[in-house]
Structures are given as C-alpha cells and as structure tokens.
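Undergrad: Everything below, folded, please.
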Amino acid sequence: MTRELLTNIGQLVTNASAGDAAAGDAATGIDRLGIISDAAVLIDDGRIAWVGQATDAPAVSPAETVTGAQGRCVIPGFVDSHSHIVFGGDRAAEFEARMSGQKYSAGGIRSTVAATRTASDDDLRARTSGLLAEMLAQGTTTVEIKSGYGLTVADEARLVRLAVEVTEEVTFLGAHVIPAEFADRPDDYVDLVVGEMLDACAPEAKWIDVFCETGAFTVEQSRRILSAGAARGLGVRVHASQLGPGDGVRLAVELGAASVDHCTFLTDEDVAVLAGSTTVATLLPGVEFSTRQPYPDARRLLDAGVTVAIASDCNPGSSFTSSMPFCIAVAVRDMGMAPAEALWSATAGGAAALRRDDIGRIEPGAKADLVQLTADSYVHLAYRPGVPLVERVWKNGVLARREDEIRS
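TA: Next up is the predicted model:
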C-alpha cells in the first residue's frame, strides 16, 4: 500500500458538507464546496484516507511521500459525464460553415458515422487516447464515453468495446440518429436497436441513451429504446431539448433517468418535473458556444432546486472541446452560474449524473482524484478563461501529470 500526504494546501475544495463555517454563502453556492483553508489530504492506496487542517495531519513515515502544494488551491478531479470521443474524421468545414451563418442540425452526425465506419480500431484508439490525454492534462479524471457513430450492429459493438478499454462509464447510443440506409424506414432501425444491436452492446455497456429530438428519435421511439435498455440492466440517460422544446425531459424523469442532457429549451413544466425528481440536468456549454444557439438558463434550474451538472460533450460536430475549465468559464459568463456553482456542477454534479458517490469530492473513502491549480482560488477557473491553470493531477492516487508534462 502506498501513502502520500499532500500538505500546505491554501484552499481545499472538498464538496463535502464539512468546511469553514465562514465560507458558507447560499447565494453563490460556496456553502456546497466544503472549503478548508490551510489544509492537507492523506492518500492511501488510491483513496482519500484523511482530510483536514494541515496542523492536524497524521504523521507519515520517512519512507512515505510528502508533497507540498505551495499554498495553491486543490479541487476534486473534474467528472465529464457526457462525451463522444470515439470517432473518425473531422468536421472543421461544418464548423466554418456554421460560423458563416448556417444553422446547426442533427444531420451532420451522419458524416462522422461514415468516417468512423471506415476507421481502423487503431485509428480510433489513437484519437481517443489523444483526447483523453487532453482531458487529463486539464484536470478531468473521470470520463463518460458514448457510442453512436457506428449505427450498425458490428460498429456499435466495436465502439462500445473500444470505450470499455479506457473507462467504466460507457453508454450505448445506437439511437443517435437514423442512419442513411434506414432514412425511409426509421421504425425498422428502432427494431434493430432494441434487438440485435442491444444484444451485442448491453453486455459491456453501463448506460443506454437516446437523442430524443426533432430530426432524430420521437418520444415514442425513445421510450421503446430506453425501456428495452433498462430491461437489460442498463442505466438510462437522455439527450433532450437541445434544438427546441419537446417531451424528452419529461420522458427522462418518467423513466428515472440518471441524467437528461442539453436542456437548452425548457418549459416551466420541464423545470418543475426536474425539480421533483432525482434526474440531473446536464448542461453542455461548449455546444452553445460552437453552434451559436441560446445558452441554457442554469440560474432558472438552480433556483428551482434542480441538480445541475456541467460536461464537455466533446464531439467533432457541435462541441469539439475537451476542456472542463473552459466549460466552467462559459457557464459562469453566459449561463448565470456563480463560480462555486459551476465548479460543483463540473465535479460533484457530474458524479451525481453518473450516480457515483466515490468521485467528484475529496473526503475519506472517495477515490483520490485531485487537481492542484496554479492559483490560490478556484475562482480563477472562471476569472482567467483559456489560461492553463492545472498544475498537477492525481488519478486514483497517482500523480498522473507533472507541470512540465502538462505544459509540453
């Protein structure tokens, strides 16, 4: 067993209920961060063993590691609960066209499907590995990965298999869009998804998801797909209300989904239903940044008591960013969130969206996933957008990236 004491932490964000009493401020969300000043953390065999004031830290033997944080801020590793990073091809031309005034639609997904089908396993692994390295260097220690760019039985099973190689949070998204070969018979494709495709993917996937949206899948089709996945033991996730208002949010709550993602266009009924449920509203700031759609109103959700997560939605079409700090900055600037709320949503909120209590927080028993910033306060994540503020990252208690490696 290996132990490491991380000490001389100027500001420790734990996301635990305990912390400096003076730090509590419900108006800004600071009360949820469980901040401890002049703190230390003891890591033991990949888990958090102790958290508290540095002056009260347990003794360690000369053979064990003591690391000084130089008065910096330490936060939980980011939990990116929505990504699509196993894919082939590139959609830079689509982005350029959109920035020139063309409207985003779900149809662009098909171009990535075509490129992914022709890519080799090694090509897909290389792309995924590169994006995971970007994420880790920016403080993301847990990533959910969806399939959805194969849309045949063999290709969807392949994408799930490749995703399982790098994360336990794998989502089967055979219901991403109707593939071109089924354009005139969408219900036949739904039959394939709930039958042979689900049979091939359910043994390795943890979640099932559907794009319940105009141009993708109807509410009735979505209910059938999600119910079939739930019957096979998969947790439920839903893409909904990205392109316009619809019934996807209410469907997600009806089926007990862990998360409903996008939530750009919500009715008062949607907000009320979410507030009375355990379903997390996962907001994806990079999407609106990249598509020029209106940003979701996080303030409205938070004020109603909805649990909110922030994720990157890293994908080649509508949000090709791997940076959770960037998403935090956008959420604060354009979605009505306070810096503390955005940080909580990118860590503990993401964990809630994955129904995990062992990540997204720094407290005894949790995984030792920590991020040391170059700054003395978490506020700098929004205050200094675009600046590389991640100095060191621990994943499962291992110092995964040192400063010189991150900067290279």
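Undergrad: When you work out contacts or count neighbours from here on, use the C-alpha atoms and nothing else.
TA: OK.
Undergrad: Now do the helices in the stretch 1-150 of the chain.
TA: For the stretch 1-150 of the chain, the helices defined by DSSP state H, counting those that start in this stretch cover 92-99, 109-118, 121-137.
Undergrad: now the other sequence, so there's something to compare against:
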Amino acid sequence: MPASVPAPAPVAPGSVPAPAPGTLLVDGIGELVTNDPAHGGGPLGRLTRAAVLIDGDRIAWVGRSADAPAADRRLPAEGRAGLPGFVDSHAHLVFAGDRAGEFAARMAGARYDGGGIRSTVAATRAAGDGELRATAGRLRREALRQGTTTIEIKSGYGLSVADEARSLRIAAEFTAETTFLGAHVVPAEYAGRADAYVDLVTGPMLAAAVPYARWMDVFCERGAFDGDQARAVLAAGAAAGLGLRVHANQLGPGPGVALAGELGAASADHCTHLSDADVAVLAAGSTVATLLPGAEFSTRSRYPDARRLLDAGVTVALATDCNPGSSYTTSMPLCVALAVREMAMTPAEAVWAATAGGARALRRDDVGVLRLGARADLVLLDAPSYLHLAYRPGVPLISQVLHDGAPILPDGG
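TA: Now for the predicted structure:
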C-alpha cells in the first residue's frame, strides 16, 4: 500500500450531516494545534489567536485571526483551544453482547488471557444485522461526540466466512478504514486445527472479505496465532491488495513486531513486551507503534513503555482498542490522559500521537492535521489549551466537532 492513501468516503455516513454551501471561518481560536510544523511551535505547529477557513469538506486556509480572509459564515471559537479531530486507528465496533462480568472478575484478581473473545464470537454470530448495526452506530456516534473524526473498525467477532463478510459490510457503513481480522482467535469448531482455520482465513474467508476491507490484521500472540501462521495470513492479505496491520506483543514477547517490520505493515498494535531488537526494527522502518492504554487500564496489565519507543525515534500512535472485553471505551481524550500519566508521554507527544500518529498508522496525510487541502476535521475544547486533555481527565471538554466541514451537534447528529 502506498505511503499515503486518501481513503474513499464511507458507504453511508451515518448521522454526519453534509456541510452547508459556501465557506466557513472558525475564528477566535485561543490556541490551535495544526500538526503542521510550517507554522512553528514544534511538531504541533501551534498558533495563538488563530482561525481556520473551511470550504466544503476541506481546509482552505489556516493562520492568525487578524489575517483571516472573508467567509460566507463565521463560527466564533471565543478563545477555545482547537486541534485536528482524533484519529482512532484501532477499534472493534461490530459485535453483540458485553463482557461486564469478565471485567468485574479481572477487577477481583482474574488474569486477562484473551479467552473471552470466543464468548463475543458466539453472541455476534447469533445477532441479526440490525443489532450489529445499532451497536456499531451507537459507538461511532459516541466516539464522534468525543472528537474522533476518523476511526478504523475491525471484524474479528464472526470467524466464519458469512459472519466476517457481514461484519465488514456493516463496518463499511461507518468508515472507510475497515480491517479484516478473521485471524483473531481460532473458533471453537476448529479447536486443535489452527492450520486448517488459517487455510479458511486465507482462502474463502479472505475472498468474501476483500470487497469490504482495506486492511488485513492478525492476532500474533500465544493462544492465538504463531509467527508462521501470522506470516501466512499477512502474505495472503498483501497478495489480495490489502494493507497490513498486526496485533503484536501484547501478552508477552513474540514475533509479531519483527514480522510487522519485515513485511512493512502500517502498524504494530499493543507493543507492550518489546526486546531491544523489536525497538530497533520499529525505529528503522515505517511501521507505527500503536499503543492502546485503554486495554492496560481495563486489564490491569503493564503499560507499554512509550518513552523507550519515542526516545529511539519510533513513530507512536494512540488508539482506543474499543471492544467489549479488554477496552470498552471510545474516548481518545481518556487515552491521551492515560498516556501522559502512565506511559511517560508529554501532553504534546500524546496529542500528536492521537491525531497525526493515528493518521500515520492508517497511511493517511489528509487527516490528523490542519493545513491546506486536508479534511476539515476540527475539534474545539472548552479549555484554553490542549494541555487540559491530560490536565483534566474525565471532564467532557469537547465543545464542538466539525467533521468534513459539518458542525456536529451535542447529540452527535
């Protein structure tokens, strides 16, 4: 997959309205994070007393309010901070049921081992399309209200040809960033026959998934798929024209990160247990280390060492890993706060990772940044600075979201 691929519009935009005709000037922004270093202010490209001109669904101008061009309409920011919409590059929104009981057991001391995935598979297979669509839509709207304008959605809770295809078909109604994760775990009917299941994933299941998928993913982990099986899955996806992503090194050391680097995957996700060689692979290549602090929060597991990765020059993204078992949150602001408090990231590093970093993990250059020609995805905070995302955790700071140039109402519609 090319280094930067503008994704098509999703099949159905859900509740997002179309932008009004003409230009819109958002001005009076107290502090604006652009992620465009051309503006100065370091990698965040920070501007003060700033404005953004939107034409349709694209950014037409960024600069100081005093220099702003005329526009057909005006949205006063009244000193609020602004930043690009969050880019959540790892989420599992198509499923049925929940695993609240499993969460309670973990909080009482039970260990997370990924085994609960199979219970969600059973519930998802039993659910109708309407139920799956309603859950995915509810979570997508929830994420949008919290500033997430670009989201990736994986399959992985069907694990049959028909159920994986319908999961991706439903996911494509809410995002262009759809990922085929048929290799999530080995389903019960293939117990003891993992290689046979890999043959299914790389054959009929992949053929059914390709019309609805942009990416191929595999859970390369003990209890899921080993290095050879993961390689077969990723090679088949690449041959079918899909970009590559890898669930890697979450529960313990393993070959996932090295495999992601070798095959040029866009991202290696989790990256909790890394060797020096793993870090070197990530630093030397283009694979983004996508860190998912919501999973560690929900499983009481060790957090990834973001400081080690950043100091080595690795590109880091933050994402929610929203799923019913190990990270049932759609909140990118929560992930920013956790990254700062628990993973030794600075607020600036965490905000960049949650916006531009996520865009890098999706090989996109039209989101996660506010510059001429980028998609008009802008978030305003009820705060004077992006610092408040970590400084005031748990507080609903998202004041306004513009997605593809359209203001989103408080109810997400």
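Undergrad: Send over the TM-score of the superposed chains.
TA: Aligned and superposed, the two chains score 0.95 in TM-score terms (TM-score structural alignment, normalised by the length of the first structure); 393 aligned residues with a CA RMSD of 1.0 Å.
Undergrad: okay, the helices of the stretch 1-150 of the first structure in a markdown table with distance to L173 of the first structure and mean neighbour count next?
TA: Listed next are the helices of the stretch 1-150 of the first structure as a markdown table, based on distance: least, CA to CA, whole Å; neighbours: other CA atoms under 10 Å:
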| stretch | distance to L173 of the first structure | mean neighbour count |
| --- | --- | --- |
| helix 92-99 | 22 | 14 |
| helix 109-118 | 12 | 19 |
| helix 121-137 | 17 | 17 |
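Undergrad: Now tabulate these in TSV and tack on distance to R392 of the first structure.
TA: Formatted as TSV, the helices of the stretch 1-150 of the first structure follow (distance: least, CA to CA, whole Å):
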stretch	distance to R392 of the first structure
helix 92-99	31
helix 109-118	33
helix 121-137	8
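Undergrad: closest to V271 of the first structure out of these?
TA: helix 109-118 (28.4 Å; CA to CA).
Undergrad: in the second structure, what residues pair with the closest one?
TA: Mapped onto the second structure using TM-score structural alignment, helix 109-118 of the first structure spans residues 117-126.
Undergrad: same question, stretch 302-314 of the first structure
TA: Under TM-score structural alignment, the match for stretch 302-314 of the first structure is residues 310-322.
Undergrad: Same check on stretch 378-392 of the first structure?
TA: So stretch 378-392 of the first structure is aligned with residues 386-400, judged by TM-score structural alignment.
Undergrad: gap between the two ends of the matching stretch?
TA: 14 Å (CA to CA, to the nearest Å).
Undergrad: ok, residues contacting that stretch?
TA: Residues from elsewhere that reach stretch 386-400 of the second structure (CA atoms under 8 Å, 6 or more residues apart in numbering): 31, 33, 81-83, 145-147, 333-334, 336-338, 340-341, 347-348, 351, 379-383, 407-410.
Undergrad: can you give me the helices in the stretch 151-300 of the second structure?
TA: 161-171, 194-200, 206-209, 227-239, 256-263, 276-284, 293-299.
Undergrad: okay if I get these as a markdown table plus distance to I54 of the second structure and mean neighbour count?
TA: Shown next, in a markdown table, are the helices of the stretch 151-300 of the second structure (distance: least, CA to CA, whole Å; neighbours: other CA under 10 Å):
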| stretch | distance to I54 of the second structure | mean neighbour count |
| --- | --- | --- |
| helix 161-171 | 28 | 24 |
| helix 194-200 | 47 | 17 |
| helix 206-209 | 36 | 21 |
| helix 227-239 | 37 | 19 |
| helix 256-263 | 37 | 23 |
| helix 276-284 | 36 | 17 |
| helix 293-299 | 33 | 22 |
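Undergrad: And the ones you listed: which comes nearest P76 of the second structure?
TA: Per CA to CA, nearest to P76 of the second structure of the helices of the stretch 151-300 of the second structure: helix 293-299, 33.6 Å.
Undergrad: Brilliant, that's me finished.
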